[in-house]
Each structure stands twice: as structure tokens, then as C-alpha cells.
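# got a structure for you, letters missing:
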């Protein structure tokens, strides 16, 4: 029995000395609980909205104040014409536009049906439905407050809602860009994360380093085959989305392919950096899955709206490459926008790829020493 307890004690000490095991045992459950508890919620708060008020009357102002004071909406722009609505949606910041037509206050005050129009960006299907329901309930609550004693309200507000960019509310419009970014990031990074680690394990990395090739040539030589294969993979995903799932391609195909190539290069660069840091293929795969999988799923805006997350997690999400690529794919395929509207996320991806490749190059030789 003493031998058994001594063996158990040895195993405890072995586990406590192994940081990777401790990370799996305690780090991952803690991260999951915190993410699901604070960040991963379908409830939307402080959604950015714009108001187009042709009425400028008492009830349109009061109803706008009611919407904004609910905590669900945050006013970002006051529009002046219908032509501003589409441009506002294409910029990707505003999720809901509330339109009060001329005569809204007059129709409502004189017992007529006053109409309010709600336009939502349905490229994010669940967000659009949720915001429409929030706004409709608030408007109905305002109407009930104005008619507290009437069995049938004498003053009525008719809500007309319209889903922009995805009127049929197809789920593929939301999931294909997210799945595309997830697959390309994970597959590309995993493939390259093991390539240099494999050379280290087999002892052939030293042979490469003393060859006539420069370190930069070695890294690009590792990347280019995977870049081509991953690009073919990305083209297949785009083709499936367009021809099989019916997702429109309203923007430039050339721009979409160029952005896809940039994102793949970034993902490969990230895998290379992991590979230079890891000594074995197993460690490289573990780091890639831990660092990429959970943040990409939970903090990229793929499944849960970023605006509803705590401020700290919103800041963390700014370093998630998939966040920018999802916006780019939705912008090109669904909204039909061009580089003039997408230059910011494109620049971020380019800078990330440059920094990651430079870090991989710098870290390659010291790790061998």
C-alpha cells in the first residue's frame, strides 16, 4: 500500500510540474466558464442605430428617446435622406435604421395609423431578428402607455420591418463566411505549425539551415505549397456557398479571391510562428488548437455579437484575424462593397501577416540554438 501511495504521489508531482497538463486541467475550463458566462450571449446591448426622422414631431422624438433609453440601442447617426440608408449599412457599423415618415405625429395624435419603418442589416441574421423584436416591443410599450385605459387603442402605431441584404433570412448568409474563416485559419495554421517542428524532431532542420538557402527562402518555401492548396480549398468553399447554398456574389470576385489569399497567408504565417516556438509536432498542434480554435469561434463575431461582449473581450477580439475576414466576406458577397469600404480590415490583415512573418523569421534561428 505504501508503494501505491508513493506512486500516486509521484504522479501528482509529475502533473504539477507539467504546465501543459495544468493548462488543460484548469485553464481551459476557466476560460470556457468565463466566456459562456460573460461574452457568449444572444442578448444584444448598445446596438448601433441610425434614425431618419422626416416628421420631427413630438411623438417621433419621444419614441426615439424611448428606444435609446432602453439600453439596447445607441444612436450613431441622424440621417437626412433615404439614399443615406444603404450607404450607412454598407459601412457595416449601423445595425438598425428607424424611419419616421412625414405626418407621423399628426396621424398618431388624430387616431390614425402612424407608421414606423424598421430596416435591419440581415447579413447577421440573428442580430437583425433580435433588434427588430426589441424595437417592436418598445414601440408597442410606448403605444400602451399612451392608451392606458382603452380596451382598443385609439392611437395606433403600425410597425413595418424589412431585412436588408438577406430578406429571406437564410442561415447560410451568416454561417458560410464564419465557417470559411474558421476552416481556412485552422487548417492553414495547423498545416504549417507542424512543418518546422517536424524538421526539428527528425533532425533535418539543421541540414536546411546550413544549406545555401536563406532563412527567408526556407520559410517561404515551407509556405508556398500550403498557400496554393489552401487557396484551392478557399475557392471550393466560395463555389459551394454560391452555387449550392445560394449566397449571392454582389461584389468583385477578384477582390474576394485576393482577400482570401491574404487571409490564408496570414494564417500560414501564424502557423509558422507557432512552429518556430514548439519543439515537437504535438506541442505545435496543441498550441494551435488552444490559441486559435476557441478565440476564433467565440470572439470573432461568428456566433455571438461582439458589441454585446464586455469591453475587455471586445478589445481582445481586435487581435482575432477571423473577425476582420468575416466582415470582408460579408461585405463583398452580401453587401457588394468594394475596397473603398474594406480598406481598414484589409490593412489590419496585411499588417498582422507582416508582423507574424517577421516574428517567425526572427525566431527561427535562436530556437535552433
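That came through, no problem. The structure displayed is predicted, hence computed values, not measured ones.
# CA only for contacts and neighbour counts going forward, please
Will do.
# pretty sure residue 114 belongs to a strand, no?
Yes: the assignment for residue 114 (DSSP: H, G, I helix; E, B strand; the rest coil) places it in a strand.
# give me every residue that touches it.
103-105, 107-108, 156-158 (CA atoms under 8 Å, 6 or more residues apart in numbering).
# Can you say which of the residues you listed are buried?
Neighbour-count burial (16 or more other CA atoms under 10 Å) applied to the contacts of residue 114 gives 103-105, 107-108, 156-157.
# Among those residues, which one lies nearest to residue 66?
Minimum distance to residue 66 across these is 14.3 Å, recorded for residue 157 (CA to CA).
# Contacts only, for that closest one.
Applying CA under 8 Å, 6+ apart, we find residue 157 in contact with 108, 113-116, 139-140, 143.
# Alongside the first one, take a look at this:
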């Protein structure tokens, strides 16, 4: 019995000395509880909206103030025409546009039928439904307050929501771009990090480094097969989304393929970076899953709206590659926009790829010198 207790004591000391084990045991549960409990929520806050007010009357202004003071909406643009609405949606600058028709206030005061139109970007289905419901409740609540019990009845406000880009509210419009980003990022980074870590673990990486090939040639030679295979995987996901799930391809297929190839190269560069740090395949696999999977699910806008997150998490989301690729895929496939609207996201992916590749080459050289 004493031997057994001594053995258990030894195991306790071994665990307490291992920082990585302690991080898994205590750090991950704390992070998960904090994220789900305080940060990640499906409730929409500070959603960017635009206003098209043909009325400019008292009631349209009061309803606008009521919407903006609710905490759900933030006005970022006043558009002047329906053509401006389409351009704003395609740039991805707003989630909802509130349209007040001419003579709205006059129709409402004189007991006629008053209408408000809500145009929502339904490329993110759940967000569009939530925003239209929030706005409808606020507008109807305003109308009820203006017509208290016992007073002369006035006209009710008829709210007409319309979903843009996804009128049927298909869930595939939301999940296919996110799943595509998650699969390509996870598989590419995981496979690359593990295969190079395997070479280091077995000692064959040093043999390759003394061969006539240069370090960049060795690294790119290792990842090129995964680049091509992952690209075929991306093409398969696109084909399934279009032909099986009915997602439209309103933009350029060539641009979509180029952007997909760029994103895969970025994922591979992240895998190379992980492999230069990890000494074993197990560590490389764990690092890939931890670094790629959780941020892609939680902080890319795939499931949880980024604008509803606390400010620190919104800042962190700016370094999540999947955030930009999801915007690119939705922009090309659903909104039909081109490089003129997606150049910022594309430059971010190019910059990240260059930075990760340069750091990886430097780390590999320093570790094997």
C-alpha cells in the first residue's frame, strides 16, 4: 500500500511539474466557460444598419431614435436610393436597411396605412432573422405607445421584411462557407505540421537539411502535395455546395478558386510554423487543433456574430484567417462581388501568408543551425 501511495504521489508531482498538462486541465475549462458564459452569444448587439428615409418626418425620426437607442443597432450610413442599398449590401458594410416611404408620418397621423420596409442581408441567416425581429418589435412597440387605450385609434405600422441574397433563408448559405474555411484550415495545417514533425521526430529532417536542396525547396516540396490535395478538397466542397445544396455562384469561379488556393497556402504556412515549434507529432497535432479549430468556430463569425462580442475578442478576431475567407466566399458566391470589393480581405490573407512563411523559415534555420 505504501508503494502504491508513493507511486500516486510521484504521478501528482509529475503532473504539477508539467505546465502543458496543467494548461489542459485548468486553462481550457476556464477559457471555455468564459467564452460561452460571457463572450459568445447569439444575441445581436451594435449591428450596423443603414437608413433610407424618404419621409424625414417626426415619426420616422422618432422610430429611428428608438431603434438606435435600443442597443441592438448602430447607424453607419444614410443612403439616398435603392441603388445605394444594393451597393452597401454588396460591400458588406451593413446588416439591415430601414426604409421609410414618402409621406410615412402623414399617413400614420391621419390613420392611413403606414408602412416600413426592412431589408436584411440574409447571407447570414440567423442574424438577418434576429435583426428583423428586433426591429419589428421596436417599431410595433412605438405604434402601440402612440395609441393608448381609450384614445382615438390611429393607423398601425405595417412592417414588411425582405431578405436579400437568401430569400428562402437556406441554412446552407451560412454553414457551407464556414465549414469550407474550417475544413481547409484544419486539414491543411494539421497535415503539414504532423508530416514535418514526423521527419524531425525520426531524425530524417536533419538528413534532408544537409542535402543539395535549399531550406525553402525542402519546405515547399513537403507542402506542395498537400497544397494540391487540399485544393481538390476545396473544389469538391464548392461543387457540393452548388450542385447538391443549391448555393448560387453569382461571382467569378476563377476568382473563387484563386482565393481558395491562397487560403490553403496560408493554412499550410501556419502548419509549417507549428512544425518548427513542435518537437513531436503529438504536440504538433494538439497545437493545430487548439490554434485552428477553436478560433475558427468561435471568433471567425462562423457561428457567433463578431459585433456582439466584447471589444477584446473583436480585436482578436482580426487575426483569425477564417474570418476573411468566409467573407470572401460569401461575397463571391452569394453576393456576386469581385476583387474590387474583396481586395482588403485578399491583402490580409497575402500578408499573413508571407509573415507566417518568413517566421517559419527563420525558426527552422535557427533550430537546425
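Good, I have the coordinates. Note that the coordinates shown come from a computational prediction; the quantities given were computed from them, not determined experimentally.
# And the helices in the stretch 201-350 of the first structure, which stretches?
Per DSSP state H, counting those that start in this stretch, the stretch 201-350 of the first structure carries helices over the ranges 205-209, 215-239, 253-277, 281-288, 294-299, 311-317, 321-330, 339-368.
# how about a markdown table for those helices, with distance to residue 183 of the first structure and mean neighbour count added?
Formatted as a markdown table, the helices of the stretch 201-350 of the first structure follow (distance: least, CA to CA, whole Å; neighbours: other CA atoms under 10 Å):
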| stretch | distance to residue 183 of the first structure | mean neighbour count |
| --- | --- | --- |
| helix 205-209 | 28 | 14 |
| helix 215-239 | 9 | 16 |
| helix 253-277 | 10 | 24 |
| helix 281-288 | 13 | 20 |
| helix 294-299 | 10 | 20 |
| helix 311-317 | 18 | 14 |
| helix 321-330 | 10 | 25 |
| helix 339-368 | 17 | 16 |
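# what's the closest of the ones you listed to residue 85 of the first structure?
Among the helices of the stretch 201-350 of the first structure, the nearest to residue 85 of the first structure by CA to CA is helix 339-368 (15.1 Å).
# now the angle from the closest one to helix 253-277?
Helix 339-368 of the first structure and helix 253-277 are oriented at 20 degrees to each other (axes from the mean of the first three to the mean of the last three CA atoms, to 10 degrees).
# Pull up the aligned stretch in the second structure for helix 339-368 of the first structure.
Aligned using TM-score structural alignment, helix 339-368 of the first structure spans residues 339-368 in the second structure.
# Which residue numbers in the second structure does stretch 165-175 of the first structure align to?
Alignment note (TM-score structural alignment): stretch 165-175 of the first structure is matched to residues 165-175 of the second structure.
# For the matching stretch, which outside residues touch it?
121-125, 163, 241, 245, 247, 302, 330, 334-335.
# Buried among those? Make that a ChimeraX selection.
Filtering the contacts of stretch 165-175 of the second structure down to the buried ones (16+ other CA under 10 Å) takes a single ChimeraX command:
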select :121,122,123,124,125,163,241,247,302,330,334,335
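# what's the closest of the contacts of stretch 165-175 of the second structure to residue 264 of the second structure?
residue 330 (17.0 Å).
# Looks like the closest one contacts residue 124 (just checking).
No: assessed by CA atoms under 8 Å, residue 330 of the second structure is found out of contact with residue 124, at 9.1 Å.
# OK, contacts around residue 139 of the second structure?
By CA under 8 Å, 6+ apart, residue 139 of the second structure lies in contact with 63, 67, 157, 159.
# wait, what's in contact with the first one?
Residues in contact with residue 63 of the second structure (CA under 8 Å, 6+ apart) are 139, 142.
# What is the mean deviation of the host helix or strand of it from its aligned residues in the first structure?
Assigned by DSSP states H and E, residue 63 of the second structure falls within helix 58-69. Aligned to the first structure and superposed, helix 58-69 of the second structure gives a mean residue distance of 0.6 Å (mean CA distance after the TM-score superposition for the first structure).
# What are the buried residues along whichever helix or strand comes after that helix?
As assigned by DSSP H and E, the chain's next helix or strand after helix 58-69 of the second structure is strand 73-78. Using 16+ other CA under 10 Å as the burial criterion, the residues of strand 73-78 of the second structure that qualify are 73-75, 77.
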